[in-house]
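[1] turn this into a structure:
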Amino acid sequence: MRSGTPLRRLRPLRAGAVALVLSATLAACGTDRPDDSAPGGGTPSSARSAVAGADQLEACPATPSKPPVGDGLPDVSLPCLGNGPDIRLADLRGPLVVNVWAQWCGPCRDEAPYLAQLAKSGKVSMLGIDYDDPRPEIAAEFAQTEGLAYPHVVDREKAVRAALKIAGPPLTAFVDADGKVVHIHRGVLTSQQQLDQLVKDKLGVTP
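    The predicted structure is shown next:
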C-alpha cells in the first residue's frame, strides 16, 4: 500500500462463488430490505460486538483526526462491522474506494468479486459501508465469504444517505488524496474492467 493511506488491509479472505441474475438496467437495490424485526436487529454499536464471525473480518484501524474537506465524505462516525474503533469518515484520505452495500442487495453480491479483486491489488485503500441492514451477522458472513478483505463499517441509520445522495445500494465513491469525493458510481459495477478503469480515471491509479 502506498504510504499515508488511512486504511490497511490484511490478506484477502477466501472468495466464494455467488452469482445472481442482473436486472436489465444498472439500477440500485432501492430501499426494499428485510424487516427490522428480523433476528439480529438492534443498534449497530450493540450488535457488532455480538456478531458471529466479526472477528474474522478486517479490523477497523484508528485514523488520525483531520479537518473535514469541502466535497469530502460526510463528518459522521460509524461503528466497525468487525473489530476495531469507530471510523470518522471525514478523517479519511485517498486514493480510497468506498463501497456502500448490504447483504440483502442482489446487485451488491454480483459486484463483490470485482471489489475483492481490487483489494488484492493493494493499489488503493478500501472501505465498505454496510447500509440500512438489519442483519449484521449475515453481513459479516457475506463479507467473509466474498473475500472483501478490507474494513467495513455499519450505517443502519442511513447517516450517509443525504451527503452521498443514496437511493439504495450499491454505490461506489472515489476519494482522492486530498479527501475529496471526485466521483460517485451509482448502481452495480458490471465488470472488473469497469471498476479498474474508474480507479484509473478518477484516482490516477492503475490497479
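
[2] only C-alpha atoms from now on, for both contacts and neighbour counts.
    Will do.

[3] any idea how far apart the tips of stretch 159-178 sit?
    With Cα to Cα, to the nearest Å as the measure, the first residue of stretch 159-178 is 22 Å from its last.

[4] next up, for comparison:
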Amino acid sequence: MAMAAALLLAACGNDGGGEPVDDGGPPEVASPLAECDELTAPPDGESPPAAGGEPSPGGGTDQLPELTLPCFTGDEPVELTALRGPAVVNLWASWCPPCREELPALQRYADLTTGQVHVVGVVSEDTRPRAASLAEDLALDFPSLYDRGGDLLASLGLMNLPITLFIDDAGELVYLHLARPYDAAELAELVAEHLGVPPPEGLA
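    Predicted coordinates:
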C-alpha cells in the first residue's frame, strides 16, 4: 500500500476463543448509533471534488476495498468506495479492550467536528447486541457500519483491532493508523496532518 502506517504498538485480535456467537437475531437492534445515509456526501454537504484535483496532505493514496456493508442500525447498504471525506473510519468491536479506550476519543472528536469530518465506525467480528450494549455504555452516537464477518479487516490484510482509516475528500485512503489508542487531541493532530482539517476549537 502507498499510504503510511503507524507501527503496531497495542492491538487486540479475535483469536477465536472469545469469538462472539451470531445470535441469529434481527438486523436492527436498539442502539444510540446514528444512521448512515449521509456518509456518501462530504460532511459539509458540498459536491465532491472532480477527479484529478489537488493531492491530499497525506501523500500517496489507495482505493478502499470494493465492499458493501449494512448500516449497524439497519440493512441499508453502504459501498465503501462511495464514502466521501474528510472521514475517519474506525474498526472496532466490543471484545477489544483498546477499542474501548479509543472510542470515547472518537466520539469527542465527532462532537467537535460536525459538518467538517465524518466519523464512522465499522463494527467488526461482533454481534449487534454486544456492540449496541457497548455503544450505550460509552454514549456513542456516530454512524457505524456492520461487518460481522470481518471482511474489511481481511481485505486490508490485517488481524488486530482497533484500526483507523483516514479518507480524503475524493474517497481515497491516505493513511492507516495501527498504533496505541489515541486521545481526542492526538486524533485531531492526525486528521490535521493527513486530511488537512485543523484541530477544532475547545479541544485541549
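
[5] any idea what the TM-score is?
    Once superposed, the chains reach a TM-score of 0.75 (TM-score structural alignment, normalised by the length of structure 2), with 171 aligned residues with a Cα RMSD of 2.4 Å.

[6] which strands and helices sit next to the longest helix along structure 2?
    Taking residue count as the measure and DSSP state H as the definition, the longest helix of structure 2 comes out as helix 97-112. In terms of contacts (3 or more Cα pairs under 8 Å, 6 or more residues apart in numbering; DSSP states H and E), helix 97-112 of structure 2 is packed against strand 118-124, helix 184-195.

[7] of the ones you listed, which is nearest Glu136 of structure 2?
    Taking Cα to Cα as the measure, those were each checked against Glu136 of structure 2, and strand 118-124 came out nearest at 14.0 Å.

[8] mind listing what's buried in the closest one?
    Of the residues in strand 118-124 of structure 2, those with enough neighbours to count as buried (16 or more other Cα atoms under 10 Å) are His118, Val119, Val120, Gly121, Val122, Val123, Ser124.

[9] which one of those residues sits closest to Ile167 of structure 2?
    Nearest to Ile167 of structure 2 among the buried residues of strand 118-124 of structure 2 is His118, at 9.3 Å by Cα to Cα.

[10] got the contact list for the closest residue to that closest one other than its chain neighbours?
    Distances taken as Cα to Cα, 6 or more residues apart in numbering place Ala87 nearest to His118 of structure 2, at 4.4 Å, with adjacent residues excluded. Neighbour list for Ala87 of structure 2: Val117, His118, Val119, Val120, Phe166, Ile167, Asp168, Asp169 [criterion: Cα atoms under 8 Å, 6 or more residues apart in numbering].

[11] over to Val153 of structure 1?
    Val153 of structure 1 makes contacts with Cys60, Leu78, Pro79, Cys80, Leu81, Gly82, Asp86, Ile87, Leu127, Gly128, Ile129, Asp130, as judged by Cα under 8 Å, 6+ apart.

[12] how far away is the fifth one from Ala140 of structure 1?
    This means Leu81 of structure 1. Noted for Leu81 of structure 1: a distance of 7 Å to Ala140 of structure 1, by Cα to Cα.

[13] thinking Glu76 of structure 2 is in contact with Pro70, fair?
    Yes. If you go by Cα atoms under 8 Å, Glu76 of structure 2 and Pro70 touch, sitting 5.2 Å apart.

[14] what residue is smack in the middle of structure 2?
    Ranked by distance to the mean C-alpha position of structure 2 (Cα atoms, centre = their mean), the top residue is Val89 at 2.0 Å.
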